[in-house]
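Visitor: I would like the atomic coordinates for the input below:
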Amino acid sequence: MYMIIENSPNTEPKGFVTFSLNERIPRILLWINHHFLLAEEYAPNTSSLYITFLCVRTDMKLVIKMQNNGQVRIQTDDIELAGNIIQSLGKFLKIEDLQTVGDFPQEFEILEQIFYQIEEYQTVRQKLSSDMAEHASIIRNFLIRAEDARLIGDISIMKQHYIDLLNLNHDLINGYQIRCTNHEELMKNLRYLNQIIQKAGNLRIGKYKTNTIKHCRAAIKENNAQLLIKSIKTGNV
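Guide: Next up is the predicted model:
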């Protein structure tokens, strides 16, 4: 639920998306009154649109502006909310294709951290795989030496090899647990990237949405955070 609050340019959200509509402001007002649960109908007596909402659930601001020339600016730090608004507005106005430009600094900061973490997880996974292969070779050597010691009756040496084998087995178990945790974190970050692709796509409509999703997937495939951010901002590369 949203409530209308006083406009405050100095405390507006940093995230935004802009686009141009071939519509008049009264049509956007109709959409606002139809889709926002307001205590009373919003009907400003101004030549342009400038309204600030406060989300009661999240305590986050949402600002919607529109000029007479059809230029619209939606300000929110929630990229998902921005996409939902655009999809809702597009459906209401029956828009087939809509290109937008946006920037979501908070989301992009998280995105860069996710890419850094993924690179670290992949490095750890490669090292663990290498260590496990090396340990497997050492285990074979311990077993062979322990068996040789048993055959010649050197029980003390045989016991030592089995103790070493037990210690190595503990190391393997710990490494496996680290590998499982590492894999879970990696999958969580990859799911986040998949979600951000869908959110980025919702910032646009029609062919522009399709292009955005395509470019975002290509950027992730190249493991290129900056290219992904650019694709989200502009829908292009």
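Visitor: from here on, contacts and neighbour counts on C-alpha atoms
Guide: Fine.
Visitor: now Ile139. Nearest residue, chain neighbours left out?
Guide: Once flanking residues are discounted, Ile139 sits nearest to Leu165: 6.5 Å by C-alpha to C-alpha, 6 or more residues apart in numbering.
Visitor: give me the neighbour count for the one you found.
Guide: Applying other C-alpha atoms under 10 Å, we find 20 residues neighbouring Leu165.
Visitor: how about Phe104?
Guide: Phe104 - counted by other C-alpha under 10 Å - has 21 other residues nearby.
Visitor: so after the helix or strand hosting Leu168, what's the next helix or strand?
Guide: Assessed by DSSP states H and E, Leu168 sits inside helix 155-201. Per DSSP H and E, helix 155-201 leads on to helix 207-221 as the next helix or strand towards the C-terminus.
Visitor: the residue nearest to Ile139 contacts Arg140, doesn't it?
Guide: No: using C-alpha atoms under 8 Å, Leu165 is not in contact with Arg140; the gap is 9.5 Å.
Visitor: hang on, the earlier thing: show me what contacts the residue nearest to Ile139?
Guide: Residues near Leu165 by C-alpha atoms under 8 Å, 6 or more residues apart in numbering: Ile139, Phe142, Leu143.
Visitor: buried ones among these?
Guide: Among those, those classed as buried by 16 or more other C-alpha atoms under 10 Å are Ile139, Phe142.
Visitor: could I get the contacts of Leu165 as TSV with secondary structure and distance to Phe92?
Guide: Below are the contacts of Leu165 laid out as TSV (DSSP: H, G, I helix; E, B strand; the rest coil; distance: C-alpha to C-alpha, whole Å):
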residue	secondary structure	distance to Phe92
Ile139	helix	67
Phe142	helix	72
Leu143	helix	72
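Visitor: SS state for Leu29?
Guide: helix (DSSP: H, G, I helix; E, B strand; the rest coil).
Visitor: compare with the first, here's sequence two:
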Amino acid sequence: HPAVNHVKESIAVPIIPARDTPVDLHIQVFVGFKSSTLFHVFELTRPLPMFSMYMMIENAPDQEPKGFVTFYLNERIPRALAWINHNFLLAQEYAPTAPSLYVTFLAIRNDTRLIIKMQNNGQITIQTDDMELAGNVIQSMCKFLNIDDLQTTGDFPHELEILQKLFSEIEEYQIARQRISSDMAEHSNIIRSFLIRAEDARLLGDISCMKRNYIDLLNLNRDLIHGYKIRCTNHEELMKKLRYLNQMVQKAGNLRFGKYKTIAINQCRAAIKANNAQLLIKTIKTGSV
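Guide: Below is the predicted model of the structure:
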């Protein structure tokens, strides 16, 4: 039991979901006297919506994120409001009176902004520098509104700049890997020749020549082991880059829904196979070539 000076009438427990996903919160509270052996149990279940880690804040047009994705829906603004009220943790129901929708959320995890806009003609713009978050919003919205297929266009300058650099790094790693493999193959041939010379010298009784060849063989073997370690490190880094590249493809796919999601993923993979960074970036922006 806590000390008397630590006892309070309320308790605050931080709950931080690691990902944007609906969470069922199950609470059990045991209540009793300090000397009690039996406690009264209070149970409560509270669902947390998918975007519970985003707090509604005042709009600030001068602080809008540069990344965005835009699309058109054959829906009215009240339907979008219903989705917002269902998927965000709000103190009270959000019901603006303006003719268009403009709402800003602050991500509690990293202090970034998420802005959702909707015009009367059905155009929706989601502004955020996090492509994964934009994809999660689109997937959630399409499922809530029962949309079968959705094509979008957008741009995420920061992440696409990283992607451009990543492509160059992958190419450098692949070139380095080929060079290291070639060097290792060459060293293997030289080692074989040193070994043959050393054995020939041993059979001929030329001990000094044998020692010299074995010393050269030892040094070359050390170089070969060092090259192998470099190759392993290079391979690990290359795999990290390729995994990140695959994650970018999945993010690009999640910016669309239905058949357009499949098309975008296939086009991205085709661009990667062709080693065409510009085509990949264009596909991420437009969803097609």
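Visitor: before we move on, back to that, so how far is the helix holding Leu168 of the first structure from its chain's centroid?
Guide: Put simply, helix 155-201 of the first structure sits 24 Å off its chain's centre (C-alpha atoms, centre = their mean, to the nearest Å).
Visitor: quick one: it aligns where in the second structure?
Guide: Mapped onto the second structure using TM-score structural alignment, helix 155-201 of the first structure spans residues 207-253.
Visitor: do a quick rundown of the strands in the stretch 1-150 of the second structure.
Guide: Under the criterion DSSP state E, counting those that start in this stretch, the stretch 1-150 of the second structure contains strands at 23-31, 40-48, 54-57, 68-72, 101-107, 113-118, 123-127.
Visitor: the second one corresponds to what range in the first structure?
Guide: Meaning strand 40-48 of the second structure. Going by TM-score structural alignment: strand 40-48 of the second structure matches no residues.
Visitor: just the contacts of Leu165 of the first structure now: which is nearest Gly102 of the first structure?
Guide: Ile139 (56.1 Å; C-alpha to C-alpha).
Visitor: what's the match for the closest one in the second structure?
Guide: Using TM-score structural alignment as the criterion, Ile139 of the first structure maps onto Ile191 of the second structure.
Visitor: looks like its match contacts Asn219 (just checking).
Guide: No: Ile191 of the second structure lies out of contact with Asn219 (C-alpha under 8 Å); the separation is 9.9 Å.
Visitor: need the overlap of contacts for these two.
Guide: Contact criterion C-alpha under 8 Å, 6+ apart; residues shared by Ile191 of the second structure and Asn219: none found.
Visitor: including mean neighbour count, could the strands of the stretch 1-150 of the second structure go into CSV?
Guide: Output for these, formatted as CSV (neighbours: other C-alpha atoms under 10 Å):
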stretch, mean neighbour count
strand 23-31, 11
strand 40-48, 11
strand 54-57, 17
strand 68-72, 19
strand 101-107, 18
strand 113-118, 22
strand 123-127, 21
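Visitor: can you check which of those gets nearest to Arg269 of the second structure?
Guide: Taking C-alpha to C-alpha, strand 68-72 is the member of those nearest to Arg269 of the second structure, at 20.8 Å.
Visitor: mean distance between the closest one and the first structure after superposition?
Guide: For strand 68-72 of the second structure, the mean deviation from the first structure after alignment is 0.3 Å (mean C-alpha distance after the TM-score superposition for the first structure).
Visitor: matching residues in the first structure for that strand?
Guide: Going by TM-score structural alignment: strand 68-72 of the second structure matches residues 16-20.
Visitor: neighbouring contacts of the matching stretch?
Guide: Contacts for stretch 16-20 of the first structure (C-alpha under 8 Å, 6+ apart): 70-77, 82, 98-104, 203.
Visitor: could you rerun that using 7 Å?
Guide: By C-alpha atoms under 7 Å, 6 or more residues apart in numbering, the residues outside stretch 16-20 of the first structure that reach it are 70-76, 99-104.
Visitor: was I right to think Asn22 of the first structure contacts Asn69?
Guide: No: at 8.3 Å, Asn22 of the first structure does not count as touching Asn69 under the criterion of C-alpha atoms under 7 Å.
Visitor: the two: who's more crowded?
Guide: Asn69 (13 against 10).
Visitor: what does the more buried one align to in the second structure?
Guide: Per TM-score structural alignment, Asn69 of the first structure is aligned with Asn121.
Visitor: check contacts around its match.
Guide: If you count contacts by C-alpha under 7 Å, 6+ apart, then Asn121 of the second structure has nothing around it.
Visitor: the one 10 residues further on too?
Guide: Contacts were defined as C-alpha under 7 Å, 6+ apart; by that measure Met131 of the second structure touches Phe156, Lys251.
Visitor: now the aligned partner of it in the first structure: how far from Ser88 of the first structure?
Guide: By TM-score structural alignment, Met131 of the second structure lines up with Ile79 in the first structure. From Ile79 of the first structure over to Ser88 of the first structure the distance is 14 Å, taken as C-alpha to C-alpha, to the nearest Å.
Visitor: surely Asp129 of the second structure touches Glu64?
Guide: No: using C-alpha under 7 Å as the test, Asp129 of the second structure is too far from Glu64 to be in contact (9.5 Å).
Visitor: for Asn202 of the first structure, which non-adjacent residue is spatially closest?
Guide: Asn202 of the first structure sits nearest to Gly83 (C-alpha to C-alpha, 6+ apart), 4.5 Å away.
Visitor: still on that earlier bit, and the gap between the match of Ile139 of the first structure and Leu220 of the second structure?
Guide: For Ile191 of the second structure relative to Leu220 of the second structure (C-alpha to C-alpha), the value is 7 Å.
Visitor: again, but for Phe257 of the second structure
Guide: On the measure of C-alpha to C-alpha, Phe257 of the second structure and Leu220 of the second structure end up 56 Å apart.
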